[in-house]
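In: heads up, no residue letters with this:
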């Protein structure tokens, strides 16, 4: 038990600035995490048992996705199957803990897959090898065979949560702008994919420029900016029907940078009129818009706090692009960014404790985070052009756009842990920008 505790603490990347979670409530361990990573936690995942002949291929694919989800976090390391001593041929095979201890497995994942009445059924159990105990109850999930990837992500989410004490983020999607064509004449359309780049679907064509898609908190709708009328307008797309409608406009204005309120009842956005840009709010079904700011400056990129009580946004009212927080009903804002350089595209963490942002300083672009009072600023990335952060559902990972320089350069999606570790490119079929992470799917 002590050995597992030490390994688990070493495996989890958190900084002192992040609240320390506890291990799974149903497990034998409860840990406080205050230190950085030394080595990823080693786990063993024997091939999931195909309990019916028609489930063999699915069992192999599901196990691969679960392993990829866990190792992709940078917190876990899979022990190769050829190193396994015990072989799991039946789901209920008693666990020989000494065999798994011998290869230094800290966690063991055992699963079974079957087809029952046209449904794909996945069951699994998680074991703490060094304490010799099962962590939580075994679980069984069922869905259509076409949803096998979602089942795998759900299993990985449960395992991740039990070991780290945090919510998972694998069963989620990302909406983004898919780009094609030369750099000086890009064609853009909306696309949505699984968080890991699989199952890409295109939501719009490339007949007009689209920008900055944003999910509703229910994950069923997407707001974005379109230029289909020749000027920026806000459009709302229903994902179930893949139908979209333009939101009401004030004649002679341009509207852009929309974002849903946490309850989904209203939208905050930027409205430009007569050369001045302020923040406004309207109901999702229209109604009388409410002006939130009134300043001879540019206010844009608003983002709600998780409880809907406050809004963080960018403004140049101080003479340079900086971050401000104000009440969701408007009023005098408070500046929170005071470092060197310019700050933009702020996004409130789902946990409520941090704000992610884009920073430009000394010819470089960065993705960073700070406390909501502006303290403890940390820069996580640096490149020719990094911008537009979006949070994973559990507030652990940030996805953003990275643009490469030169005439042949292009935009791509990248992700990074909030500690600044595990920086990696997110696979997409082509160039991509403006990611927005959904909540966990339902």
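Out: All right, it came through fine. All of these numbers come straight from a predicted model, not from anything done at the bench.

In: could you use CA atoms for every contact and neighbour count after this?
Out: Noted.

In: what about residue 355, helix or strand, and which?
Out: Here residue 355 sits within strand 354-361, counting by DSSP states H and E.

In: neighbours of the closest residue to residue 218 other than its chain neighbours, how many?
Out: The shortest distance from residue 218 to any non-neighbouring residue, by Cα to Cα, 6 or more residues apart in numbering, is to residue 439 (7.0 Å). Other residues lying near residue 439 total 22 when counted by other Cα atoms under 10 Å.

In: residue 439 in helix, strand or coil?
Out: The assignment at residue 439 comes out as coil when based on DSSP: H, G, I helix; E, B strand; the rest coil.

In: what's the strand holding residue 355 in contact with?
Out: 340-349, 365-372, 386-390 (Cα atoms under 8 Å, 6 or more residues apart in numbering).

In: mind listing what's buried along that strand?
Out: 354-360 (16 or more other Cα atoms under 10 Å).

In: what does the following helix or strand past it contact?
Out: The helix or strand immediately downstream of strand 354-361 is strand 364-371, counting by DSSP H and E. Strand 364-371 has contacts (Cα under 8 Å, 6+ apart) with 353-360, 376-387, 389, 400, 418.

In: buried residues in stretch 362-372, which are they?
Out: So, applying 16+ other Cα under 10 Å, buried residues of stretch 362-372: 365-372.

In: alright, now check it against this:
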């Protein structure tokens, strides 16, 4: 049983206000294709502290912005030691020649001020070679506790203006935090910033939990729990951190839940009498309907973004493969035909790709394919890679990678859809079952 999900966690007191701070559109644009090899060079001087209370935050915010952008593999930061110009005032004219001399193509400047527990961040983005500001400057305001979110918002805005795509930095990931020996792992649900910071825990480790899934609005979490001794689906309210079991049919086991795009329904697997099928439940009424009815094992359902179709895994053909059917059920269409076994399919938020886990010749892979099964592309290969989840913009995939041997443990990794920018995600300990949220409000 594998896992993934979507969510948004609103931080108390972190209601953001964004306001334009003026400029014209420039020609700087990074086209993201499989041919992009050379990262775009950019500079992020330390943001200007506009009062003494802001000094602690100014440098930290600019460092998070740089980490976000450089971490994509699409951008290369020019270090401060190479800078000729010094930014001491947010409103000072930009010395384009100085930045051009160090080969910067983009420049991000910012300023930070603090009043009480309120923090304000302003930023501007410049196209060095055209000598223009790119888009309007923006201003974000929130509590000082939310300074990392404001840094992510600045990075998202810069990323979007340069690439033409939406960003993914101001997002969260829910996951299973693991501790203890391999044969006695304790598991609890945790949630963190996309880069591993600001970890919070949603459950304790008194029972096994698997496969967390957030509602599209981030106010609820679905997950599988073994608290009754058998797998059951539980629905957790994020604000109150209270949870309740979903209705069940006696004598059955339920697992692998996922919300519909409108958050009103849950699609999941139900096992009864040794047979596992895909079911759908209306969360308002608790009424369930059966979507598949075969002797095969059918699990891992995931809705398309428009809610019209469901992709799932089934061994009805004799091996574990991927199928797509109408969201109301009916005869499915097989879409995987390569060598090996396919599982844990997840529809991209863009709707154009399906990510999956593939096992072939003793190796595990994270891959993507078109929704009709064409253009299959394997992005990773290792002893055990599994459970992909999509970034909000459909550009990056996070997954679980487990190392071999008696001391092996799961860790989180991410990779872009070209397969190039593979990297570990920082967590405090062993972690599995990541599920990425949409951008936070």
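Out: Now that the structure is in, tell me what you want to look at. Here the structure is a predicted model, which means the values were calculated and not measured.

In: post-alignment, the strand holding residue 355 of structure 1 versus structure 2, mean distance?
Out: Strand 354-361 of structure 1 differs from its equivalent in structure 2 by a mean of 0.2 Å after superposition (mean Cα distance after the TM-score superposition for structure 1).

In: how far does that strand sit from the chain's center?
Out: 17 Å (Cα atoms, centre = their mean, to the nearest Å).

In: that strand to strand 364-371, inter-axis angle?
Out: 150 degrees (axes from the mean of the first three to the mean of the last three Cα atoms, to 10 degrees).

In: spit out the contact partners of residue 209 of structure 1.
Out: With Cα under 8 Å, 6+ apart, residue 209 of structure 1 has these contacts: 187-189, 226-228.

In: now do 10 Å
Out: By Cα atoms under 10 Å, 6 or more residues apart in numbering, the residues touching residue 209 of structure 1 are 177, 179, 186-190, 225-228, 230, 232.

In: mind giving me the PyMOL select for those residues, buried ones only?
Out: Per 16+ other Cα under 10 Å, the buried members of the contacts of residue 209 of structure 1 correspond to this PyMOL selection:
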select buried, resi 177+179+187+188+189+190+225+226+227+232
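
In: go through the contacts of residue 209 of structure 1 and flag which are in strands.
Out: Among the contacts of residue 209 of structure 1, the members falling in strands are 177, 179, 187-190, 225-226 (criterion: DSSP state E).

In: the residues you listed into TSV, with extra columns for distance to residue 113 of structure 1?
Out: Output for those, formatted as TSV (distance: Cα to Cα, whole Å):
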residue	distance to residue 113 of structure 1
177	36
179	38
187	43
188	40
189	38
190	35
225	43
226	44
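
In: the residue nearest to residue 218 of structure 1 and residue 171 touch, don't they?
Out: Yes: using Cα atoms under 10 Å, residue 439 of structure 1 is in contact with residue 171, at 8.7 Å.

In: return every residue with contacts to both of the two.
Out: Taking Cα under 10 Å, 6+ apart as the criterion, residue 439 of structure 1 and residue 171 both touch residue 393.

In: what's the spacing between the equivalent of residue 333 of structure 1 over in structure 2 and residue 325 of structure 2?
Out: The alignment partner of residue 333 of structure 1 in structure 2, by TM-score structural alignment, is residue 332. Shown here: residue 332 of structure 2 relative to residue 325 of structure 2, a distance of 4 Å by Cα to Cα, to the nearest Å.

In: who's more crowded, these two?
Out: Using other Cα under 10 Å as the criterion, residue 332 of structure 2 and residue 325 rank with residue 325 on top: 19 against 16.

In: before we move on, which element is the more buried one in?
Out: Going by DSSP H and E, residue 325 of structure 2 is part of strand 321-326.

In: which other helices and strands contact the following helix or strand past that strand?
Out: Beyond strand 321-326 of structure 2 on the C-terminal side, the first helix or strand identified by DSSP H and E is strand 329-334. Applying 3 or more Cα pairs under 10 Å, 6 or more residues apart in numbering; DSSP states H and E, we find strand 329-334 of structure 2 packed against strand 275-282, strand 309-314, strand 321-326.
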